[in-house]
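Visitor: Could you work out the structure for the sequence below:
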Amino acid sequence: MNSNSSNQVGKNIRRTGFLIVLSYLLIVLIMKVLEANNFFGYSLSSFSNDIFAPPSLKHLCGTDRLGRDVCLRTLQGSSIAIEVVFLAIFFALILGLPLGLLSGYFGGILDKCLSLVMDTIFSIPVILLAVVVAFVLGKGIINASIALCIVYSPQYFRLIRNQTMLIKSETYVEAARVSGADVKTIIFKYILPNVITPLPILLTLNAADAVLVLGSLGFLGLGVPANVPEWGSDLNLALAAIPTGIWWTALFPGLAMFFLVLGLSFIGEELENIFEN
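Guide: A predicted model of the protein is given here:
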């Protein structure tokens, strides 16, 4: 495959990823508006007498064991997934970025202590750590976000620390230090702009992984409260119905999770290729 064909494939992948993620963001916006205004007098969380109704014109994705529309519930789950993942990655970045800068710049005992803590957290399997933290904190959107934040913050710390250690020995940083620039100026003016370049790649790949981890927490009953629509918890409830031939309660939440992860992964992989080239 020549370079032109490779570039075209990369553009198509990137475009597809962005379209998928933008579609989810649009869905979240529409659902928020519908919930706020209660359009047509119909509550999105209402129950019906159609228990385990198969997909039809009335219920495009069928209904679950409580008569709730699977399509609407799956769309509502998009809002929770986007909200929790955004908060988790934001918290992880806010925690890992400054600690990585300080650790990489100052070194010494501070670097050893922070590296020991972060490496210890990083060595624990993601799912196991998320389950333990979520169990301790309890259910809730903020608690789930904090659990995911603790899981991913070591990655940002390690990335920023390593980049800072490389850049602080550059000539222009030494020149700024000799010219009398203070530590704050050196870190924020000369080092920070040069260490954040790889962050978009890590952000998108972590976001894709966080969707799966959140789904795992929901599946285990440790994510958000039971009354909040969430794909993982819906998949858990759908397990008992699958042997009876009721497939739609598991299919649509699973597909929603799959396509969101796919879109974020496409963006992350293509960003990685761009920065490598």
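Visitor: From now on I want contacts and neighbour counts done on CA atoms only, so please keep to that.
Guide: Will do.
Visitor: Name the residues that touch the helix or strand encompassing residue 237?
Guide: Under the criterion of DSSP states H and E, residue 237 resides in helix 231-239. Under the contact criterion C-alpha atoms under 8 Å, 6 or more residues apart in numbering, helix 231-239 has outside partners 74, 77, 214-221, 226, 247, 249-250, 253-254, 257.
Visitor: in that helix, what's buried?
Guide: 231-238 (16 or more other C-alpha atoms under 10 Å).
Visitor: need the residues you listed in JSON lines with distance to residue 97, can you?
Guide: Shown next, in JSON lines, are these (distance: C-alpha to C-alpha, whole Å):
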{"residue": "231", "distance to residue 97": "30"}
{"residue": "232", "distance to residue 97": "30"}
{"residue": "233", "distance to residue 97": "32"}
{"residue": "234", "distance to residue 97": "35"}
{"residue": "235", "distance to residue 97": "35"}
{"residue": "236", "distance to residue 97": "36"}
{"residue": "237", "distance to residue 97": "38"}
{"residue": "238", "distance to residue 97": "40"}
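Visitor: Here is a second sequence; please produce its structure as well for comparison:
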Amino acid sequence: MRALNGWLLAVYGFLYLPIAVLMVLSFNRSGMPTAWGGFSLEWYGKLAENPKILSAAWNSLVVAVWATAISTVLGTLLALGVERARPSTSREALLFAPMIIPDIVLAIALLSFFTLIKFSLGLRSIVMAHVVFNLAFVCAVVRARLKSYDWSLNEASRDLGATATVTFFRITLPLIGPSVLAGALLAFTLSIDEFIIAYFTAGAGQSSTTLPMQIYAMIRFGVTPEINAMATVVMGVSFVIILAAQRLNKGRLPGT
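Guide: Got it, this is the predicted structure:
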């Protein structure tokens, strides 16, 4: 156990120590990436006054809200349909393909599709692209709850005269509600943080630039405390949302 704990500590250190250093440097007064000049919130103030960052943050929020809403509805319905259908290995593979396929491959495929149908690139294309891979994650989270769902409750509701719609909103949805909310939070986090697919499907111009794209544009000229502050805010928001999603769904995956 000591050896395992040692390896665990080493892995966590390797993963999170650079992030911790980045967060500390976001409060560095000197503005130098290596020399500590004292504690200061100056860079967070400048971050809030940067119009490009504020515009990119608003774009990310718009994309995340719409992508989350659409993928949560479709992903929940998809999970309900899959769980009631006959098991199929090929269908399972198709469902989880967006989670497994590398982002760069999915991004190129979506860009080619949008070009083929002559769909104009912008925030709408980013939303549609994010829905594609968010669907799989929402479906997986909701299915984790449906594995232990008692379908006889639906039959009892129908026997008592309730319609399918009433049964869904009065019985099914309240029982799977925490997993639906957990899937929505996960989808929101993935959409806020996603870069590669948004980069390929955004088109040109600041009007469709998301926050990760803005970070990438700024970091090409060097890492500054302002970038560190922005990354710290994004990581903090993502961590809180992921923690809430895990608490709601208790970390369960399909089949566990």
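Visitor: wait, which of the buried residues of helix 231-239 of the first structure is closest to residue 267 of the first structure?
Guide: residue 231 (22.1 Å; C-alpha to C-alpha).
Visitor: What's the match for the closest one in the second structure?
Guide: The equivalent of residue 231 of the first structure in the second structure is residue 211 (alignment by TM-score structural alignment).
Visitor: For its match, give its distance to residue 177 of the second structure.
Guide: As judged by C-alpha to C-alpha, to the nearest Å, residue 211 of the second structure and residue 177 of the second structure stand 30 Å apart.
Visitor: same thing with residue 203 of the second structure?
Guide: The value you get for residue 203 of the second structure to residue 177 of the second structure, if C-alpha to C-alpha is used, is 36 Å.
Visitor: again with residue 103 of the second structure
Guide: 29 Å.
Visitor: Kindly report the same for residue 202 of the second structure.
Guide: For residue 202 of the second structure, the distance to residue 177 of the second structure - C-alpha to C-alpha - is 33 Å.
Visitor: between the two, who's got more neighbours?
Guide: Between residue 202 of the second structure and residue 177, residue 202 has the larger neighbour count (other C-alpha atoms under 10 Å), namely 24 against 16.
Visitor: excluding its backbone neighbours, what's nearest that one?
Guide: residue 122 (4.7 Å; C-alpha to C-alpha, 6 or more residues apart in numbering).
Visitor: before we move on, what about residue 171 of the second structure?
Guide: residue 154 (7.1 Å).
Visitor: give the contact list for the equivalent of the one you found over in the first structure.
Guide: Matched across to the first structure, residue 154 of the second structure falls on residue 173, judged by TM-score structural alignment. Counting by C-alpha under 8 Å, 6+ apart, residue 173 of the first structure makes contact with 167, 186, 190-191.
Visitor: who wins for neighbours among those residues?
Guide: Result: residue 191 is most packed of these (other C-alpha under 10 Å), 22 neighbours.
Visitor: counterpart of that residue in the second structure?
Guide: Per TM-score structural alignment, residue 191 of the first structure is aligned with residue 172.
Visitor: Double-check that its match belongs to a helix.
Guide: Yes - per DSSP: H, G, I helix; E, B strand; the rest coil, residue 172 of the second structure lies within a helix segment.
Visitor: Where does the residue nearest the centre of the second structure fall, secondary structure wise?
Guide: Centroid check for the second structure by C-alpha atoms, centre = their mean gives residue 190 as the closest residue, at 1.4 Å. Taking DSSP H and E as the criterion, residue 190 of the second structure maps to helix 173-193.
Visitor: By how much does that helix deviate from the first structure on average?
Guide: Overlaying the first structure shows helix 173-193 of the second structure at a mean distance of 2.1 Å from the equivalent residues (mean C-alpha distance after the TM-score superposition for the first structure).
Visitor: What residues of that helix count as buried?
Guide: So, applying 16+ other C-alpha under 10 Å, buried residues of helix 173-193 of the second structure: 175-193.
Visitor: So which other helices or strands are in contact with the next helix or strand after that helix?
Guide: Counting by DSSP H and E, the next helix or strand C-terminal to helix 173-193 of the second structure is helix 196-201. Judged by 3 or more C-alpha pairs under 8 Å, 6 or more residues apart in numbering; DSSP states H and E, helix 196-201 of the second structure is in contact with helix 103-116, helix 123-146.
Visitor: who wins for proximity to residue 5 of the second structure among those helices?
Guide: Nearest of these (C-alpha to C-alpha): helix 123-146, 29.2 Å.
Visitor: neighbours of residue 273 of the first structure, just the number please.
Guide: 11.
Visitor: That one matches what in the second structure?
Guide: Checking TM-score structural alignment: residue 273 of the first structure goes with residue 247.
Visitor: Quote the end-to-end distance of stretch 155-165 of the second structure.
Guide: 13 Å.
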